[in-house]
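Asks: Okay, predicted coordinates and the sequence, questions at the end:
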Amino acid sequence: MSSILDLEIFVRTADSGSISAAARALELTPAAASIALKRLETRLGIRLLARSTRSMRLTEEGRRYLESVRLALAALAEGEQALKQQTQGLSGVLQLAAPSDFGRNVLLPWLDDFKREHPHIQFQLLLNDRHADLFRETVDVALRFGVPSDSTLVALPILPQHRRVACASPEYLARCGVPLTPAELSEHSALLYLRDGRPYNQWRFSRGEEVMEVQVHGDYLSDDGEVARRWALAGHGIAYKAWLDVAADVQAGRLVALFDDWQGESVPFNLLCPHRVQVSERVKMLQAFLQERCEALRR
């Protein structure tokens, strides 16, 4: 039976592509990490990593074995947490990725409340509009808008019925006029952001069976969704944002939601995990907590 440390070294090396980086992460010397990998390969009788003087990559056998090791280590960690929680309540590290706008302006105060309920929880938070790779990055779960593009991920629903909304500040609408239908958006300044590396300038709306897709344009483009919302608050144009991102602004009158008879694009909100075994008690409690908070903001 391989030691847990040998398995952890293998996973860290595979993820980083470097024995030295794996050794640093586990507070070992590179020599000790290299010996552990050789010991693991000798016990298995296979080559897990193909090494050269300049690079390192997983062999096909190593790739298959890696997923089994991830599951085994996750199950061991969850078992340890279950024992701890019997005596001290919910505890442990929760590594969470979230979209920048929702993360900074909605999620942060909610996590403060969650921690007050569960003081032994430790958060590691990654805020970025780029989707985190849950199989390679040090992230347990990720909050994401939209239908998951990877069908192998486990999607835990937070707000299944959720949509984008077109919105602008009262000042902008007073200055430039209120568009009465989505088609009129082409005559207005759209506040754009990048999605999957491309400007998101095709805005989709529906009314019953009728569907309308409008190509918009504007002078403002950012790679950060929060910036688009801030530009809207500053009166620079019309933003097309997830309702959860702008709910507080609309309710406070800082932004006005447009087109009461048209619905924006459907963007279900999910908590994603790479494997079912990683749906720990911490994750389940966070899912229930976020469901309650998001339902309270439902439009």
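Replies: Ah, there it is. Residues are numbered from 1 along each chain as shown.
Asks: CA only for contacts and neighbour counts going forward, please
Replies: Noted.
Asks: chain center to the helix or strand harbouring residue 57, what's the gap?
Replies: For residue 57, the host element (DSSP states H and E) is strand 56-58. Put simply, strand 56-58 sits 27 Å off its chain's centre (C-alpha atoms, centre = their mean, to the nearest Å).
Asks: Please compare the first structure with the one that follows:
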Amino acid sequence: MTLDNLQDLSIFAKVVATGSQSAAARELDVSLAVVSKRLALLEKQLGVRLLNRTTRQQSLTEEGQLFYASCVRILAEVSEAETQLLLHRDSVSGVLRINAPNAFGRRHLVPLVTTFQARHPQLRVQLDLTDAVIDLVEGGVDVAIRFGSLPDSSLFARELAPNYRVLCASPDYIARRGLPQSPAELVQHDCILFGEQLVTEWQFHDESIKVHGNIVTNHGEAAHELALCGAGIVLKSIWDVGADLDSGQLIRVLPEHAIASAPLHAVYLHSRHLAPRVRQFVAFVSEQLQQAWRWDPAPKLRVAASGQNRRARVSGI
């Protein structure tokens, strides 16, 4: 026999505590008929009489005394569990599992994680930096920071801050090879590609240029370093290369030609009932990144005559 209705236990305990069914009904704000019916059903389910009742008084049976003691303990434990859950629901604690791209995570996210965790010392953070797009469920990830649009409709995303991608190369490379004057001239240049393919397409305005990689890497920071070393032209987020453009270590290539956007998103599995650690971390990162934004807006991307515009998929870089 199992009891699956805590309300019955609460009614029984209230009847004993108040001394009568009518008093219990008043305190519980239910009808006397409801109290009487629930007590009868409880005794039927248990197979024993809990209360000896007359028109003027009631008293606990021996079985009722034993059961009442258990009810008080059970209801107290349930109340304590609810209290702890409410406290946990409103506190930033537990383990926050974050996934982010290598370069962006190291440069921009690590300082924010440090500050956020210092503000919430009960929080533990597991930060996974990888350029691969991992499955949030399989990886046990609470929130992932990603560039690009959201291809998986089962996920939810919040745009964190402005972002656009740029082509850039080192002054040494530009001195040796010159600056391309149009996207079409990229086919004559050395290009550093991210991924596994030696050939890819870079989307400009209403045209797509097929470029060949003289070097291909699966690591976003490696692609960045290769560009700094003069290996060729690379396509990167402004967040990754903005400081190098400001210092002159990299030079913007074809700045007047907009490239398909790659918004910066926080991605998570559920949009409702987010744990406070996730909700507050995403809000904190968004606020800090928007304050840190210092670059000019990206040129507008013109839509092709066909009305179709390729959307950049979520990626690690």
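Replies: Ah, there it is. Quantities reported herein were computed from a predicted structural model and do not represent experimental measurements.
Asks: where does the TM-score land?
Replies: The TM-score (TM-score structural alignment, normalised by the length of structure 1) is 0.65; 214 aligned residues with a C-alpha RMSD of 2.4 Å.
Asks: quick one on the thing from earlier: equivalent range in structure 2 for the strand holding residue 57 of structure 1?
Replies: The aligned range for strand 56-58 of structure 1 in structure 2 is empty, by TM-score structural alignment.
Asks: could you pull out the strands for structure 2?
Replies: Along structure 2, the stretches classed as strands by DSSP state E are 51-53, 58-60, 94-100, 123-129, 143-147, 156-161, 165-169, 191-194, 199-204, 207-217, 233-237, 251-253, 264-268.
Asks: Adding distance to residue 23 of structure 2 and mean neighbour count, write those strands out as CSV.
Replies: Formatted as CSV, the strands of structure 2 follow (distance: least, C-alpha to C-alpha, whole Å; neighbours: other C-alpha atoms under 10 Å):
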stretch, distance to residue 23 of structure 2, mean neighbour count
strand 51-53, 14, 15
strand 58-60, 12, 15
strand 94-100, 43, 21
strand 123-129, 46, 16
strand 143-147, 51, 26
strand 156-161, 50, 18
strand 165-169, 71, 24
strand 191-194, 74, 25
strand 199-204, 76, 16
strand 207-217, 76, 17
strand 233-237, 69, 23
strand 251-253, 80, 22
strand 264-268, 50, 24
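Asks: between those, which gets nearest to residue 40 of structure 2?
Replies: strand 51-53 (10.0 Å; C-alpha to C-alpha).
Asks: contact partners of the closest one?
Replies: 58, 59, 60, 61, 64 (C-alpha atoms under 8 Å, 6 or more residues apart in numbering).
Asks: From residue 15 of structure 2, how far off is residue 25 of structure 2?
Replies: From residue 25 of structure 2 over to residue 15 of structure 2 the distance is 8 Å, taken as C-alpha to C-alpha, to the nearest Å.
Asks: neighbour count winner among these two?
Replies: The residue with more neighbours, out of residue 25 of structure 2 and residue 15 and counting by other C-alpha atoms under 10 Å, is residue 15; that gives 23 against 20.
Asks: I'd say that one and residue 21 touch.
Replies: Yes - checked against C-alpha atoms under 8 Å, the pair residue 15 of structure 2 and residue 21 is within contact range at 5.3 Å.
Asks: Which position in structure 2 pairs with residue 294 of structure 1?
Replies: In structure 2, residue 294 of structure 1 lines up with residue 289, judged by TM-score structural alignment.
Asks: Just list the residues touching that match, thanks.
Replies: Residue 289 of structure 2 neighbours (C-alpha under 8 Å, 6+ apart): 160, 161.
Asks: Near the aligned partner of residue 149 of structure 2 in structure 1, how many residues? Count them for me, please.
Replies: The equivalent of residue 149 of structure 2 in structure 1 is residue 147 (alignment by TM-score structural alignment). By the measure other C-alpha under 10 Å, the count of residues near residue 147 of structure 1 is 14.
Asks: try residue 93 of structure 2
Replies: Around residue 93 of structure 2 there are 19 residues (other C-alpha under 10 Å).
Asks: and if you look at residue 7 of structure 2?
Replies: Residue 7 of structure 2, neighbours per other C-alpha under 10 Å, totals 11.
Asks: So what's the gap between the longest helix along structure 2 and the chain middle?
Replies: For structure 2, the helix reaching the highest residue count under DSSP state H is reported as helix 62-89. Helix 62-89 of structure 2 sits 35 Å away from the centroid of its parent chain (C-alpha atoms, centre = their mean).
Asks: so what secondary structure elements neighbour it?
Replies: helix 6-18 (3 or more C-alpha pairs under 8 Å, 6 or more residues apart in numbering; DSSP states H and E).
Asks: again, 10 Å this time
Replies: Applying 3 or more C-alpha pairs under 10 Å, 6 or more residues apart in numbering; DSSP states H and E, one finds that helix 62-89 of structure 2 contacts helix 6-18, strand 51-53, strand 58-60, helix 276-292.
Asks: ranking the ones you listed by burial, who's on top?
Replies: Compared across the helices and strands packed on helix 62-89 of structure 2, helix 6-18 shows the largest average neighbour count, a mean of 18 (mean count of other C-alpha atoms under 10 Å).
Asks: so it corresponds to what in structure 1?
Replies: Under TM-score structural alignment, there is no match for helix 6-18 of structure 2 anywhere in structure 1.
Asks: Give me the packing partners of that helix, helices and strands only.
Replies: Other elements packing on helix 6-18 of structure 2 under the criterion 3+ C-alpha pairs under 10 Å, 6+ apart are helix 21-28, helix 32-46, strand 51-53, strand 58-60, helix 62-89.
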